[in-house]
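[1] my questions concern the predicted model and sequence given below.
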Amino acid sequence: MTQRFRPLLFLAALCWGITLAAQTTYPYNGVYDEPEGFYAFTGATVHVSPDRTVENATLTIRNGKVESVTAGGAVPRGAVAVDLTGKHVYPSFIEVYGDYGMPENEGSGRRSRRDGPQMESNTEGAYSWNQAMRPETDAARLFTIDEKEAKALREAGFGTVSTHHHDGISRGSAAVVTLAEDSENEVILKRNAAHHLSFDKGSSSQDYPNSRMGTMALLRQTYLDAEWYAKQNREETNLSLEAWRNLQDLPQIFAVDSWQDALRADQVGDEFGKQYIIRGSGDEYQRLQPLKASGATFILPLKFPDTYDVSDPFAADLVSLAQLRHWERAPGNVAAVDSAGIPFVLTAHGHDKPADFHEALRKAVAAGAKADRVLAALTTGPAKLLGIGDRVGTLEKGKLANFIVTDKDPFQEKATLYQNWVQGHAYELKDLKTLDLADAYDISIGSNRFVGEVSGDPGSRKMKISPAGDTTSTEVSLAESGGVLTLRFRPGKEGGFYRINATPRGEGYAGTGRGPAGELVTFTATPRPASAQQRADKEKKEAEKAEQKSYASRLTYPNIAYGLPQHPTTKKVLFRNATVWTNEADGILEETDVLIENGKISRVGKGLSDRGAEVIDATGMHLTSGIIDEHSHIALLDVNEGTQSSTAEVRMSDVVDAVDENIYRQLAGGVTTSQLLHGSANPIGGQSALIKLRWGATPEEMMFQGADPFIKFALGENVKQSNWGDANRIRYPQTRMGVEQIFENYFSRAAEYGRAREAGEDVRRDLELEALLEILEGERFITSHSYQQGEINMLMELAERHGFRVNTFTHILEGYKVADKMADHGAAGSTFSDWWAYKFEVNEAIPYNGALMHEQGVLTGFNSDDAEMARRLNQEAAKAVLFGGVSEEEAWKFVTLNPAKMLHIDDRVGSVKAGKDADLVLWNDNPLSIYARAERTYIDGKEYFNRAENEARREALLRERNALIQASLDAKNKGGKTQEPRGNSRRLLHCDSENH
């Protein structure tokens, strides 16, 4: 049972005088008697800091603070001496990301369609309009001592915790507290220690935001609003913005769920001059260099996945290679982060039991983390991060007497924590006099000789004893208390018991007791030298530990199946004797060569040569520019922020997911560029992201640099929520005419906003109106989800009233009805080849739509809107030949040059022309053939897909997977914790997908 004890010092105080103890404003009821807590700990190895150790030290503390640490120092007069010979003393750990003493969270506030929307905050008072923004939350005000939780944290070695309420996007300020069980007034060390943020809106039941991109937009707008609020003449009172401003000079700690989220958070921080401290997710090893470049310090969790139970060969198929890889490599994350030179500290966040945290610490050390770096990450690192290094983190003079007493390095296997002292108060975890037993002893009891074998951890030892030269063993009742070893056993099946008391003597034990007949006997136990077999077993065990640093898994980019072992490099390549689909005036050229170098198409012609180039014999093959998908939803974390009628402030670039396997699949289908669009849940959606499918790159590296910005608008059933159920009759608009009024209203407001800014007025920056103003000023372009002719006409007429044009109508399955008007307006049409009748408003779609628009002079293309269709866009283009008689050359442009023109990037991609980006696909057949396969796919002259290598990689992946499964089975057999196999298959996103 954990206890806090204060030895009686009253007599000492009478003899030596009462020293003035810590002073307080609180009155004392009764005769004042507050002992000064003057202790001298002798004989221990004291680890003053991670880089300073004192052997045979005397550590003195008084009034809860360290007075001195000296080698072999004498016990000061008046001090209570505590013998710690053979023990180690370390500074208590600091938890940098805790919720100790905080109220319970109210749970998730996520709502479903059947609940209906909550448009406004339900927080009462003059606070933020969004209830997920809670910067006014003050952990010091919320904090109350929780003795049960404090006990658990002390058992894990912690003495200090930075605690905050884990609820919301802005979670307010943290407070630093100790784990002493005094009053709250005595244990709070620091108020406003840090500002905590996250991407999780927590218990907020308000609809907005319901996506990562919405959260990021809300954070950006809050930074801007707080700056504006500080300047304005109090047109409103907003306590949340005031609190936000007051927190900006504190350490900013941002919690994320993946390495990609870490980069997203850093992106927001960079925009507003904030260097976040990132509470990571444990997968940082997958992208060390970009994370290092962020400049962030990482708070690393030590929550590792349990072994997957893959005993059932068919259930094992549910577990992905990525999951198996992470299971194996997660314990090595700390070592990898440290080796990369990324500053880090550690947190126990995520562990319910202290034993689990210590097991994870030891796994991290076994996987290569250096013990001294781990100690620093739990002591001096957090202290520096929180600005409390003058009070805790080391055992230097004047700092709080927060320390643990152990038998050895606490990160070693079977290390024992005996005591945890917090603010000079001792909390006993195990009996300090617990005896340290060897594995085996030669035992003498009188004239009899025995062999004793010991197992178990300190405090719960077990012993078996057998007569010397006999293999028949007997269980021994073994007890340890106060430094005395008590043994009781019967040597045979019949007869009496031996009862022995023994104390340490030299390396063994000696004592006396009574034999089976009650006779007095003497007892000695001498450690038994390890046998050859025992030595071999120990060496094997140590070798197995060393082997844990090598992995059966590969680390690839991204770290999933078919990830690349290294990033592709730009090559100089000569394609010789190909059929080249130029998409230029030259048309389709037979037996032609193409040279690429420095990421560009260098020359196109016959008989080309270059000695430094890799030569690819393309005889009988077709070389084309890469397919461009004008309307895609792959590689996205979220697709809709449909909680408001306009969310022009959100950016799809914020939620690009670089680990989507559909990127690789579409490279295998010849796609090289995709426009990632917001969904169609609201009239004015989010800003588009244009990416090149650079497999293995980070989200930012995938961006098509220098391209014009676009935004998604939507018309039809989805935006007016006609199919959302009766509970969703709140959000405006609910009719098609309401949709028009939304556009009219927002463009009018945007124009007014622009005029005010032009006039130099002190206008509050509004990211939503800024995006719409860019449309009016011709700097951003609309891609509009559309189906029916009436709405298509409406949006073109509205655009003309406001002085701009609609760039592209996507879907536009009734485009054939208004193709002439589209041509006059200058709108392009990006449609499906042959989709119809999947909902009411597409009942009049026809497969000739694309051909008819093209015939009327509309810039026409085919898009996917579907991850599976995008792998076969070459075949979709062929349907224009079947339905409408479009020529093969023009049909091919439907998925290459025409989308490039729609996206204003045809000066870079979309055709095979000298000077353009080397985004090329080599096909084994006419690309419009159903038998055509992309053999090689290049982006910027880098080969991202090679079919022959893909086949070889498949065999390697099967071998790797089997090795990981065998490792999992081995870990289970050794008693490791297991979890049921569960898959993590990706949900394919479409225009109307809801976020979860």
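    Right, received. Where do you want to start?
[2] switch to C-alpha atoms for all contacts and neighbour counts from now on
    Will do.
[3] which residues are in contact with the residue lying closest to residue 331 once chain neighbours are set aside?
    Spatial nearest neighbour of residue 331, chain neighbours left out: residue 364 (4.9 Å); criterion: Cα to Cα, 6 or more residues apart in numbering. By Cα atoms under 8 Å, 6 or more residues apart in numbering, residue 364 lies in contact with 302, 331-335.
[4] got JSON lines for those residues, with secondary structure and neighbour count too?
    Output for the contacts of residue 364, formatted as JSON lines (DSSP: H, G, I helix; E, B strand; the rest coil; neighbours: other Cα atoms under 10 Å):
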{"residue": "302", "secondary structure": "coil", "neighbour count": "26"}
{"residue": "331", "secondary structure": "helix", "neighbour count": "28"}
{"residue": "332", "secondary structure": "helix", "neighbour count": "25"}
{"residue": "333", "secondary structure": "helix", "neighbour count": "26"}
{"residue": "334", "secondary structure": "helix", "neighbour count": "30"}
{"residue": "335", "secondary structure": "helix", "neighbour count": "20"}
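[5] put this next to the first one:
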Amino acid sequence: MTKPLLMGLLALGLIQSATAQTTFPRNGVYDERPGLYAFTNATIVVDPQTTLSNATLLIRNGRIEAVGANVSLPAGTVVADLKGKRIYPALIDIDSDYGMPEVKTERRSFNSLPQLESNKKGAYYWNQAIQPENDASLLFKADAKKADELRKMGFGSVLAHAHDGIARGTGALVTLADERENALVLKPNATAHYSFSKGSSTQTSPNSMMGSVAVLRQALYDADWYKRAGNKEQANLSLDALNRIQSLPAIFEANDKLGVLRADKIGDEFGMQYIIRTSGDEYQRIDEIKATGASLIVPLNFPQPYDVEDPWDADNVSLAEMKHWEMAPMNAGRLATANIPFALTTAGLRNKSEFWANLRKAIENGLPEQRALEALTTLPARLIRAENQVGTLKKGNVANFIITSGNLFSADNVIYENWIQGKQYIVNPKDGTDLRGRWRLVIGNQPPVQLTITGKSAEKPEYQIQVDTTKITPKVSVSGDLITMQIQLDKKKPGTTRLTGYRTSPSNLAGDGETPDGKAISWSAARAVDTPTSSTATSATATAGRSTTSTAGTTLLYPFAGMGNLSKPQPQTMLIRNATVWTNEKEGIVQATDVLVQNGKITQVGKGLTAPANATVIDGTGKHLTNGIIDEHSHIALLSVNEGSQSSTAEVRMADVVNSEDVDIYRQLAGGVTTSQLLHGSANAIGGQSALIKLKWGESPEGLLVKGADGFIKFALGENVKQSNRSDGSGIRFPQSRMGVEQVYMDHFMRAKEYAKSWDTYNRLSTKEKASALAPRRDIELDALSEILAKKRFITCHSYVQSEINMLLKVADSLGFKVNTFTHILEGYKLADKMAQHGVGGSSFADWWAYKMEVKDAIPYNAALMHRQGVTVSINSDDAEMARRLNQEAAKTVEYGGMTEEDAWKMVTLNPAKLLHLDNRMGSIRAGKDADLVLWNTNPLAIYARPEKTIIDGAIYFDLQTEDARRDAMQAERARIIQKMLTAKSSGSSTTRPTPRRSRMWHCEDVEGVMAEGEEDGK
């Protein structure tokens, strides 16, 4: 479209809203024009697979009427000649808060008064974070400034929703035109939205990631109950809305790569395939993410380089952070290579102006242009079932398109116009005044140099000249077609070269000038542009397949952390020869013995064994071979430890928050630990369900879990439960006394008995009877407690004081359940006979005491005294550092209590295996058991003992021989990336100042998101 034609259209008033039909009255004369526009001689990208040359696009009343090479134009059509230009579908962002009210969040301090119940008035769900009744089309209010910003980037429509809460309600597909809201909403109630964040809710529950998972799961089960029977008993607007939105495409906002897996697990439980909004680190777990089958919404929020000029500052940046800075631009390309469907979003960007630069960086790092276009047009439209409205330039779709100078993804490309619902929005004038792009500049008889003109807009360009490796910033002034430049071409020779000239065409500049010594010269500049395709093609652009993959820094680690593996360790056939073997069986400690490992199992134990073909032979001469240490009470590898919002949170699962990237896994492998029970904390009387993991450094959270293990759950007694540490009056949650703790158990188990009875009655019905009966409401908290009554889930109870331990034993006897293990139990020696009679085990510290009032009676002989009464006793850590030396903790029982070395060793191996019901698989060295082994340099109870190899299921996860090489490689990788960051800073890149971080080591009493006064957030 030429400038005169454009001005003519504006003068005639033809550029108007194309919605001819309206329910709004008008104050004045009705002017209903057909809105007929034709754009001819253009290269038209109909969709990412179809590009037409010298084609015509015809629109009528905001819709596409025709597209092709031979389009008949009706009378009255306004024609614009776009020879040499391209037309693309306008872009779509399906994760936007455009037009939504601001979400204000409030962080509680340790001394805040808890809000135990919802303060939302009305017939809504019990938890404020569940708000599926939110309707984006009702909340939507157009924002002219934000719309203009997005239009200039090439976007024509967005999926807007309120980013607030766990169940967030529905999203609405809206356009970015400047019309009334009712004309902008293309598709109300287009999608359903979920997240793990409670958002603006000030309610105490949930206070953890695992709590968020449980709240959402329960809400979904409640919605099912409400649909079947609950709506006859009560009105609940939230559950009613939750049922209504179940048929919509569902988008789940995940926090990171592990959040993607967590969200998909919830979807699997409820038969939903979520579209998952990611964080940009999916490449780190791409195999597991591909296995979910989920489509993704991927941000382009690449981190800035860190300012690492100060070595002390550099020490505050982890290797994972450094590598993510380097590899984040590769994320989209790797997803494309793995054939994982994804849309791209502007969400998460520090500044929306970074979008195109980051997208082009992604293309340079392996993202094919065709996939990029799909991710911004057809795929987002398909994911939200709006492909018959937006995303392509096919007949009948909304007339949302952009007019460009050339290839959309070229750095030289200029977006001239963005047409939305048939209405024109000028982004950059097409008359050639936009000089942004690359130019070949020739000054006098000097060799050509590159002039690069960039900038957020044509009105504020930025200039840079590249002479060899030197970058020069000229002083430039533009007035209409006239252009002047002042340049110091040689920094070694003072003086300015002055140039004056004019535009001879949109792609050429020319003029005269004068060198610093007064010599007259001529100069010229030609725009470097992409050549448009000359024939109909089946690709999005002439260079659709073009991508340049960077080869530097592409090495993944499993996990993506310091000391991560280059590949996941695999089981080996191995023969460990001539070692002193601590069997933990009737054979005891045997000398000069061989152990054969095949397919992850111990297959033979004996002397003079023959190594199979291709077996790895390990010389154990002078060394001691044991099974792996088992930690009955641990809090490592978790994203949170306490859901302390209620007295009972039996519904939460530690498996939902396993953090496979925690370096404590590797550190404990170096201490010979192979298996841990990850327990809920002690913030409430009934805590959450345990996760039993093997420390397979490099595996995903699911890959760490011990398959087929019994279920366990954490109970707690004492000071933490009754909130003794909240003496300021903010502790108002029941119970507030040790007597109240007993009542909590009685109340909850009585309810669980009734709940189990109701399900038993229902399950006894015949198929015909069930058809007319109503199933009880599913309660995932009572499910867990019912499993205890049915001996399908087992209690590990945090305990100290004799009187409370007696209390729980009496409650258990009266209600017909058993306590499996008392953990901590530093007063176990006072009632060890009763423990043995009840059949309960004890997991104790070796010599901790006097760290709070209720442990003042602790003695170091506790473990030995319980053992002598026939109690199965283990020594636990409850501490990430102590777990690295549990062998020494076990040795203390020899000193304090006279335990034999074999019995002492069993306290960190076979006995915890018994307490966890895993002794049929682990805890001793016997044919048929899991090959979880540790090769020590000396007697494992010695203070100088150190693991040389730690083996799990036949795979070596820690090897002292390679430890130094791994550390050297890690330091070399850090050094390489630091140099790259220094180069980036010297080249003008914005940087981020490193901030000290410490990994949070969880303990029993820690609560996620709530900090004591003066405490730093270690997350």
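    Cool, got the structure. Small disclaimer: the values here were computed from a predicted structure and weren't measured.
[6] would you pull the TM-score for this pair?
    The TM-score (TM-score structural alignment, normalised by the length of the first structure) is 0.91; 952 aligned residues with a Cα RMSD of 3.1 Å.
[7] what's the match for the residue nearest to residue 331 of the first structure in the second structure?
    Matched across to the second structure, residue 364 of the first structure falls on residue 362, judged by TM-score structural alignment.
[8] before we move on, what about residue 347 of the first structure?
    Aligned partner of residue 347 of the first structure by TM-score structural alignment: residue 345.
[9] so residue 752 of the second structure, which state does it fall into?
    Put simply, residue 752 of the second structure is helix when judged by DSSP: H, G, I helix; E, B strand; the rest coil.
[10] what is the neighbour count of it?
    For residue 752 of the second structure, the count of nearby residues is 22 (other Cα atoms under 10 Å).
[11] repeat for the one 4 residues further on
    Using other Cα under 10 Å, residue 756 of the second structure has 20 other residues around it.
[12] which residue lines up with residue 655 of the second structure in the first structure?
    So, by TM-score structural alignment, residue 655 of the second structure is matched to residue 653.
[13] residue 928 of the second structure too?
    So, by TM-score structural alignment, residue 928 of the second structure is matched to residue 915.
[14] what sits against the residue nearest to that match when sequence neighbours are not counted?
    Among residues not flanking residue 915 of the first structure along the chain, residue 601 sits closest, at 5.4 Å (Cα to Cα, 6+ apart). Counting by Cα under 8 Å, 6+ apart, residue 601 of the first structure touches 594-595, 912-918.
[15] quick one, helices of the stretch 101-250 of the first structure?
    With helices called from DSSP state H, counting those that start in this stretch, the stretch 101-250 of the first structure shows them at 139-142, 147-155, 184-187, 212-231, 239-247.
[16] the match of residue 928 of the second structure - how many residues pack around it?
    For residue 915 of the first structure, using other Cα under 10 Å, the count is 15.
[17] touching, it and residue 600? I think so.
    Yes. The criterion here is Cα atoms under 8 Å, and residue 915 of the first structure meets it with residue 600 at 5.9 Å.
[18] how close does the match of residue 928 of the second structure get to residue 941 of the first structure?
    When distance is defined by Cα to Cα, to the nearest Å, residue 915 of the first structure is 12 Å away from residue 941 of the first structure.
[19] name the nearest residue to the aligned residue in the second structure for residue 177 of the first structure, ignoring sequence neighbours.
    Using TM-score structural alignment, the partner of residue 177 of the first structure in the second structure is residue 174. The shortest distance from residue 174 of the second structure to any non-neighbouring residue, by Cα to Cα, 6+ apart, is to residue 185 (4.4 Å).
[20] check contacts around the one you found.
    137, 172-175.
[21] any idea how far the residue sitting nearest the centre point of the first structure is from residue 940 of the first structure?
    By Cα atoms, centre = their mean, the first structure has its centre lying nearest to residue 258, at 2.0 Å. Residue 258 of the first structure is 28 Å from residue 940 of the first structure, where distance means Cα to Cα.
[22] can you pull out the strands in the stretch 401-550 of the second structure?
    With strands called from DSSP state E, counting those that start in this stretch, the stretch 401-550 of the second structure shows them at 401-404, 415-420, 423-426, 437-443, 449-454, 462-467, 470-472, 475-479, 482-487, 497-505, 508-514, 520-528.
[23] using a markdown table, lay out these together with mean neighbour count and distance to residue 275 of the second structure.
    Below are the strands of the stretch 401-550 of the second structure laid out as a markdown table (neighbours: other Cα atoms under 10 Å; distance: least, Cα to Cα, whole Å):
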| stretch | mean neighbour count | distance to residue 275 of the second structure |
| --- | --- | --- |
| strand 401-404 | 27 | 26 |
| strand 415-420 | 24 | 26 |
| strand 423-426 | 19 | 31 |
| strand 437-443 | 21 | 37 |
| strand 449-454 | 20 | 36 |
| strand 462-467 | 17 | 40 |
| strand 470-472 | 14 | 45 |
| strand 475-479 | 13 | 48 |
| strand 482-487 | 17 | 51 |
| strand 497-505 | 18 | 48 |
| strand 508-514 | 19 | 47 |
| strand 520-528 | 17 | 40 |
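[24] wait, which of those is closest to residue 891 of the second structure?
    strand 470-472 (66.5 Å; Cα to Cα).
[25] run through who's touching that closest one.
    Residues outside strand 470-472 of the second structure that contact it (Cα under 8 Å, 6+ apart): 464-466, 487-489.
[26] what segments of the stretch 851-996 of the first structure are strands?
    Assigned by DSSP E, counting those that start in this stretch, the strands in the stretch 851-996 of the first structure fall at 860-862, 920-923, 934-939, 942-946, 978-979.
[27] and the shortest one, which stretch of the second structure?
    This points to strand 978-979 of the first structure. Against the second structure, strand 978-979 of the first structure falls on residues 991-992 (TM-score structural alignment).
[28] trace residue 395 of the second structure over to the first structure, please.
    Per TM-score structural alignment, residue 395 of the second structure is aligned with residue 397.
[29] pretty sure that match sits against residue 62.
    No. Using Cα under 8 Å, residue 397 of the first structure makes no contact with residue 62, being 10.6 Å away.
[30] between the two, which one's more packed in?
    Between residue 397 of the first structure and residue 62, counted using other Cα under 10 Å, residue 62 has the larger neighbour count: 22 against 17.
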